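Asker: Take a look and give me a structure for this.
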Amino acid sequence: MEFNNNMPIYMQVIHELKKELIRGNLALGSKMPSARDLAIQYQINPNTANRIYREMELQELCYTKRGLGTFATEDEQRLMRVREEMAKEYMSAFLIGMRDLGLQEEDVISLIKKEFDNTKEQGLS
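Answerer: Next comes the predicted model:
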C-alpha cells in the first residue's frame, strides 16, 4: 500500500481495513492480524498498528479478547452502516469534482449511466 500525505497513515490503513471488511475479505468475527503482523504487512510502526486497532475498537469495527487477539466485528448491520458512510464520502468527492467541471445533475446522471453500460460491456460489473 502506498501512503499519501493528505491523511495520517493510521487513518489510511483503517480505511483499507474497512474496505476489506465490507468486501468480505476479512470475515465477520474472524481473527485479525496481530498488531505486530499488521505493522509488518503495511510497513508501519508497531505503535501505529496499535493505534489502528484502538481506533477501530472505538468505531466498533473490531474487538480484543485478552490473550486471544483482535477479531473483526460480528455486527453485520454496523458494516452496512460503514459501507453507506464510505459510499457517501466517495459520492461527495465525486460530485464536488463534477460541479467543478460545470456539470449539471442531468449531465452527471447521464455520464454515470453510460459508464455503467461501458463497464457491463467490458465485463467489469
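
Asker: contacts, neighbours, all on C-alpha from now
Answerer: OK.

Asker: now the strands: where do they sit in this protein?
Answerer: Taking DSSP state E as the test, the strands found in the chain are 62-65, 69-72.

Asker: What helices and strands are in contact with the first one?
Answerer: Strand 62-65 is packed against helix 46-58, strand 69-72, with contacts defined by 3 or more CA pairs under 8 Å, 6 or more residues apart in numbering; DSSP states H and E.

Asker: Here is a second sequence; please produce its structure as well for comparison:
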Amino acid sequence: MEFRIDRRSAIPAYQQVVEQTKQALRLGALMPGDRLPTAKEVAEASALNPNTTLKAYRELEREGLAELMPGLGTFIRRSLARPQTGSDSLLREELEAWVGRARDAGLEREDVSALIASLLDAKYAEVAAPGSRSTSLNRKEQQ
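Answerer: Coordinates of the predicted model:
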C-alpha cells in the first residue's frame, strides 16, 4: 500500500494515512492478516515522518482495525469490505458509468466530488436522524 499525502490539505497527515487505510479496507484492497508498510518504508516512499505513520497506526489499533506486533510490523485485524463495494459489484459499475458521464459532460473532479459529498450529506443525514424529515420537506412547510 502506498499513501498519498496532500501537504496542502487541512487534514493532518496522520489522519490521511488513517482514512486511506480505511478506504483500502472498505474496498477489499487490504484484508485481515495483511501487513502495512513499516514507518521507514512510508517515510522513504512519501517523505512522511516515521512518527506520523506510527501515530496513524496507533489510531488504527485503537479502532480495532490493526495490531502492532513489535519486531514484526503492523497487521490488519479486520476488514471493512462489503460485497456491494467489490470491483465486480453492480453498484460500482453503475457509479463508474455515472462518473464517466459526468466527466464527459465537462465536470471536473472537484465538481463530481462536491456533488457526491452534498448527496451523501443529504441522504445519510436522513438515516442519522430517524423520525426527522429531510431539510427540503421542512423548507416546504415553512413557505
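
Asker: TM between them?
Answerer: With the length set by TM-score structural alignment, normalised by the length of the first structure, the two chains reach a TM-score of 0.58; 90 aligned residues with a CA RMSD of 3.3 Å.

Asker: re earlier: of all the strands of the first structure, which one is nearest Ile40 of the first structure?
Answerer: If you check each of these against Ile40 of the first structure by CA to CA, strand 69-72 wins as the nearest, at 16.1 Å.

Asker: Tell me the residues of the second structure aligned with that closest one.
Answerer: Aligned by TM-score structural alignment, strand 69-72 of the first structure falls on residues 73-76 of the second structure.

Asker: Of all the residues in that stretch, which ones are buried?
Answerer: By neighbour count with 16 or more other CA atoms under 10 Å, stretch 73-76 of the second structure contains the buried residues 74-76.

Asker: And for stretch 70-86 of the first structure?
Answerer: Here stretch 70-86 of the first structure shows 70-74, 79, 82-83 as buried, counting by 16+ other CA under 10 Å.

Asker: Okay, the most centrally placed residue in the second structure and Ala56 of the second structure: tell me how far apart.
Answerer: The second structure has Gln23 as the residue nearest its centroid, 3.5 Å off, counting by CA atoms, centre = their mean. As defined by CA to CA, to the nearest Å, Gln23 of the second structure lies at a distance of 14 Å from Ala56 of the second structure.

Asker: circling back to that earlier point, output the strands of the first structure as TSV; include the columns distance to Tyr90 of the first structure.
Answerer: What follows is the strands of the first structure, written out as TSV (distance: least, CA to CA, whole Å):
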stretch	distance to Tyr90 of the first structure
strand 62-65	23
strand 69-72	23
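
Asker: mind checking which of the ones you listed is nearest Leu38 of the first structure?
Answerer: Of all the strands of the first structure, strand 69-72 comes closest under CA to CA, at 11.2 Å.

Asker: All set now, cheers.
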